[in-house]
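Undergrad: Sequence isn't available, so here's the structure alone:
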């Protein structure tokens, strides 16, 4: 098990400002109904629902999405391997298709034309990228086919010679799309059901689907999937669900998924653990979250919400959190074994998944290593397997710099933080299986720090508080472990390197300190998390930022105290 560290909050010099921030944070986490940013993707699909007169059921949503997306057409520079560029492409594609449904009198021609031009501009740049959103292998082909169908005969909007540009993207998804459709079944819910809006209607049985609409009117926490069912069967409960879901966002659009309270609760707890908040602080202030997670237990694990299929990632983090906090729970590592692929030596997040998530595998490894119910032999096997997976899937920016991309989070800093945290806190248990990937990941993290002291992945956003938080958590754990050990063979080089890391932490903390008043501002955290499109889970993002703020503040204050002690003893 990981060595428990002292409470970040308890050991900090007390200040009224810090106490106020902590109280504000706890109140927001426990009492606020806001969950995440609105998604143009989800909102446009709900806005495409027609009323009895074939007019928009939600005209105000359609108008709102036009205003938001038009900013992308004017200002965004399309970049390769940029999740932000993929976001703009997908949301434009979906919005154009929604407008085409209500373009009888060609009233939306100007907006549709600009959107199609933007789409055509994007495809040659992004078509060979490795970035994929959740369900994109189903959603993007379905939306491109719909665009071609809806513009048939409108060569003024989409000329025939430009159709091959659109179709050039379809081949990227052909294999995985076929695999998902071949394995699709109405007999058992799966992750493919989450992309219901992109499935051919001839595969769907509305009578079966109706049984999966819960009493609140939602289907698998997906507004777009629920909208697809409403078009087949206009259940009035669904309209109530849309209204409730809109209230979970700040600007009353539709969120990428709702509810997601289990995922949200699990990741908040995880952020606080990684930031070294004490067990007592977490269990006392966030007992309602722990109770909610425990209440959603099933023999198959847990998903992101009550009616969502269980998955390895949410279940792993739940198992880890209860073990780490020493809280009795029904969650055990036995549940996780259903997702382990023995011949590939990795964990799937969902059944029928073809590409592994690096962060989900790190979380599964943490759960096994933290458990008292796993043998040393099994821990050694998994430690070797997951390290090998990470070593083989690292992206080498240089011989000494590596990072990982992940399907659930667009920022590689998030995955790098998880890898470094895990290796630092558990490597002493496995002296026979060493690795250097955390050293190389730290080197890469340093390259992402900007003049402001903040860290960034996407130039479109610039340095963000959330990405700075991931970097700081990784750096603090790394320096605290290695400060009295030799990382490099040369002692002088080692001392200089550790000092370089300390300076980086100080600059990163200064960036958060300057933006301290914005930590609790939900609009100050741009969308980095990945689902069908990018989104910001307000409470999770803020938990990481606030946690990193106090973690690095405590680290720097302890460093200062140590310097004072050393000078006095000298």
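TA: Great, that's in hand. Just so you know, these numbers come straight off a predicted model, no measurement behind them.

Undergrad: C-alpha only now, for contacts and for neighbours.
TA: OK.

Undergrad: Run through the strands of the stretch 201-350 of the chain in chain order.
TA: 340-341, 346-347 (DSSP state E, counting those that start in this stretch).

Undergrad: after the last one, next one along is what?
TA: If I follow you right, that is strand 346-347. Sequence order places helix 358-370 as the next helix or strand after strand 346-347, per DSSP states H and E.

Undergrad: next one: that following helix to chain centre, how far?
TA: Computed by C-alpha atoms, centre = their mean, to the nearest Å, the chain-centroid distance of helix 358-370 equals 16 Å.

Undergrad: still on that earlier bit, right, so the strands of the stretch 201-350 of the chain: which one is the most enclosed?
TA: Comparing the strands of the stretch 201-350 of the chain by mean neighbour count (mean count of other C-alpha atoms under 10 Å), strand 346-347 ranks first with a mean of 26.

Undergrad: show me the contacts for the nearest residue to residue 259 once chain neighbours are set aside.
TA: Of all residues not flanking residue 259 in the chain, residue 221 sits nearest, at 5.4 Å (C-alpha to C-alpha, 6 or more residues apart in numbering). With contacts taken as C-alpha atoms under 8 Å, 6 or more residues apart in numbering, residue 221 has the following neighbours: 257, 258, 259, 260, 305, 307, 308.

Undergrad: how much space between the last one and residue 422?
TA: Distance of residue 308 to residue 422, computed by C-alpha to C-alpha, to the nearest Å: 28 Å.

Undergrad: mind putting the strands of the stretch 201-350 of the chain in JSON lines, distance to residue 416 included?
TA: Shown next, in JSON lines, are those (distance: least, C-alpha to C-alpha, whole Å):
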{"stretch": "strand 340-341", "distance to residue 416": "22"}
{"stretch": "strand 346-347", "distance to residue 416": "18"}
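
Undergrad: Break down the protein into its strands, ranges please.
TA: Counting by DSSP state E, one finds strands in the chain at the ranges 340-341, 346-347, 395-398, 401-403, 529-530, 534-535.

Undergrad: nearest to residue 246, of these?
TA: With C-alpha to C-alpha, the closest approach to residue 246 among those belongs to strand 534-535: 14.3 Å.

Undergrad: Below is an additional structure, to be compared with the one above:
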């Protein structure tokens, strides 16, 4: 794995199809598209979540026991190399929560390591530039919807550490957030934390100032040495316990990124296998027979039929469970009875992503709905519940937003697919919104448009068109022309919401390839790739 995309070197890459109309007439276009899909399938399992600032900054602060030497000195250089021209750190998409938490984490790490800096002057300039930028963001987070995970827990802690380092920051602007953190800390069920796995295991670095006995969490340290497969959380656990297994995990992750960066999460096998299979399948880009990846997904299910984002992680979630089960049922590899596992996430008004979740996720509920529709006679009550939840969260009668991804195009695509084209839910507003928000260059999305969000817009249009909606020809044509220029991209803006924004490259590449293929299909009126395995009839139910 490299720090950009392992698929880049693992298989033949695709040619740009800038002149998409001419390319569509080429006899070998079918092979070009399948070569792209084959490269992605070949790369699955290697890991493609690229490093982000938040995770790298926490690792940059770790020291070798009994020494002032840094455990990962290359992480400090990574931070210097990835500061943005504005002085901020974070995704190239300028969203306040991500910029604040990423920049804070970076300046605290660099300031903590002043004595170990190999280039003190550049490090000091980076700190000063970052602090200046944080002043410009002091009030921006109040009106932003794209809150990163554990923001209210992490930022007050980092600000306290920054104050101890005498960094000139707008502390008063975040006083309300400090109060929220104190209130939340009082609500944390300490007994539960010690008695069963919770999502706090993925964010232990946010509790390093609390009276938490980390050694009591050792039963939840995974076989690979990680805590929730989060390098930053594992680092906090290692500092408190000295676990050699956890240090080995972090060193293994570091070896995957020679430039010194650390990803938000590693590994995330089920997520990084299931989502690409889903997108490639929607564009008929899978081989004619189910690939070994489907068998691999089946093998990663837990004994109770649920799934987590990775089999090492003992935190099952409804999103990964629904995606995995739906894929396996669709292709005849599991009977529909397996879908009953999703009922463990059912609450009074919706489906939770994780147990103890306060605010249910739009995309997770949509994914559950999509899966349950494979057996509507059995899950009629649950289907109505999920539909009601989703319709309640529709914005401006047009689109949806979600807490796991910053783009409304991502959430809207998942919801539109889950609703299944039923006439009970007119989606005229959604169709109009898609057409009206396309940029002049054929793209959709933040910062003037980007390939990932554009792909979700095309996927949504294709889903709506399958159920009778029509779209102007030039909308498809401009989309195809734009995506053709990005079919070989290996770097994408961070749009997925973790503790910082992050990018699962192979997931994004599969969506871009699917979007481009579907746009060409609509333009030329025929499927370019028809060899994908046909979803099988459901297996007979087990009595």
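TA: Received the coordinates, thanks. Values in this document were obtained by computation on a predicted structure and should not be read as measured data.

Undergrad: Could you find the counterpart of residue 237 of structure 2 in structure 1?
TA: Using TM-score structural alignment, the partner of residue 237 of structure 2 in structure 1 is residue 229.

Undergrad: Sorry, wrong one. I was asking about residue 252 of structure 2.
TA: That one, residue 252 of structure 2, aligns with residue 244 by TM-score structural alignment.

Undergrad: Run a quick neighbour tally on its match.
TA: With neighbours defined by other C-alpha atoms under 10 Å, the count for residue 244 of structure 1 comes to 17.

Undergrad: Could you do residue 558 of structure 1 as well?
TA: 14.

Undergrad: again, but for residue 379 of structure 2
TA: With other C-alpha under 10 Å as criterion, residue 379 of structure 2 counts 17.

Undergrad: got it, and residue 208 of structure 2?
TA: There are 17 residues near residue 208 of structure 2, going by other C-alpha under 10 Å.

Undergrad: Over to residue 171 of structure 2?
TA: 16.

Undergrad: list the contacts for the aligned residue in structure 1 for it?
TA: Matched to structure 1 by TM-score structural alignment, residue 171 of structure 2 sits across from residue 163. Counting by C-alpha under 8 Å, 6+ apart, residue 163 of structure 1 touches residue 148.

Undergrad: Tell me the spacing between residue 163 of structure 1 and residue 101 of structure 1.
TA: Distance of residue 163 of structure 1 to residue 101 of structure 1, given as C-alpha to C-alpha: 19 Å.

Undergrad: likewise residue 299 of structure 1?
TA: Residue 299 of structure 1 sits 44 Å away from residue 101 of structure 1, going by C-alpha to C-alpha.

Undergrad: Which one's more surrounded, the two?
TA: When residue 299 of structure 1 is set against residue 101 and neighbours are counted by other C-alpha under 10 Å, the residue ahead is residue 101, at 16 against 11.

Undergrad: rewinding a little: nearest to residue 55 of structure 1, out of the strands of structure 1?
TA: strand 534-535 (28.7 Å).

Undergrad: just to revisit the earlier point, need the contact list for the match of residue 237 of structure 2.
TA: Listed by C-alpha under 8 Å, 6+ apart, the contact partners of residue 229 of structure 1 are 206, 209.

Undergrad: Same question for residue 180 of structure 1.
TA: 192, 352.

Undergrad: hmm, 10 Å instead?
TA: Neighbour list for residue 180 of structure 1: 135, 137, 138, 191, 192, 352, 353, 354 [criterion: C-alpha atoms under 10 Å, 6 or more residues apart in numbering].

Undergrad: Kindly confirm whether my reading is correct that the last one touches residue 179.
TA: Yes - counting by C-alpha atoms under 10 Å, residue 354 of structure 1 touches residue 179, with 9.2 Å between them.

Undergrad: In structure 1, where's the longest helix?
TA: Counting residues, the longest helix found in structure 1 (DSSP state H) is helix 538-569.

Undergrad: Which among the strands of the stretch 201-350 of structure 1 is found nearest to residue 144 of structure 1?
TA: When the strands of the stretch 201-350 of structure 1 are compared by C-alpha to C-alpha, strand 346-347 sits nearest residue 144 of structure 1, at 32.2 Å.

Undergrad: Would you format the strands of structure 1 as CSV with distance to residue 110 of structure 1 included?
TA: Shown next, in CSV, are those (distance: least, C-alpha to C-alpha, whole Å):
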stretch, distance to residue 110 of structure 1
strand 340-341, 51
strand 346-347, 48
strand 395-398, 42
strand 401-403, 42
strand 529-530, 30
strand 534-535, 26
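
Undergrad: Minimum distance to residue 471 of structure 1: which of the ones you listed has it?
TA: Residue 471 of structure 1 sits nearest to strand 401-403 of all those, at 12.2 Å, using C-alpha to C-alpha.

Undergrad: got the contact list for that closest one?
TA: With contacts defined as C-alpha under 10 Å, 6+ apart, strand 401-403 of structure 1 is touched by 390-391, 393-397, 412-417, 419, 437-447.

Undergrad: Swap in 8 Å and give it another go.
TA: Strand 401-403 of structure 1 has contacts (C-alpha under 8 Å, 6+ apart) with 394-397, 412-413, 415-416, 437, 440-444.

Undergrad: Same check on stretch 557-568 of structure 1?
TA: Stretch 557-568 of structure 1 is contacted from outside by residue 12, using C-alpha under 8 Å, 6+ apart.

Undergrad: Could I get the buried residue list for it?
TA: For stretch 557-568 of structure 1, burial by neighbour count (16 or more other C-alpha atoms under 10 Å) applies to no residue.

Undergrad: Kindly report the same for stretch 41-50 of structure 2.
TA: Neighbour-count burial for stretch 41-50 of structure 2 [16+ other C-alpha under 10 Å]: 41, 43, 44, 45, 46, 47, 48, 49, 50.

Undergrad: ok, now stretch 159-167 of structure 2?
TA: 159, 161, 162, 167.

Undergrad: quick one: what's aligned to the third one in structure 1?
TA: So the one you mean is residue 162 of structure 2. By TM-score structural alignment, residue 162 of structure 2 lines up with residue 147.

Undergrad: residues touching residue 313 of structure 2, list them.
TA: Neighbouring residues of residue 313 of structure 2 by C-alpha under 8 Å, 6+ apart: 222, 227, 228, 229.

Undergrad: That one and residue 226 of structure 2, how far apart?
TA: For residue 313 of structure 2 relative to residue 226 of structure 2 (C-alpha to C-alpha), the value is 9 Å.

Undergrad: Same question for residue 245 of structure 2.
TA: 8 Å.

Undergrad: higher neighbour count, those two?
TA: Using other C-alpha under 10 Å as the criterion, residue 245 of structure 2 and residue 226 rank with residue 226 on top: 29 against 16.

Undergrad: ok, how many other residues are close to the residue lying closest to residue 402 of structure 2 once chain neighbours are set aside?
TA: The shortest distance from residue 402 of structure 2 to any non-neighbouring residue, by C-alpha to C-alpha, 6+ apart, is to residue 362 (5.4 Å). Counted with other C-alpha under 10 Å, residues neighbouring residue 362 of structure 2 total 27.
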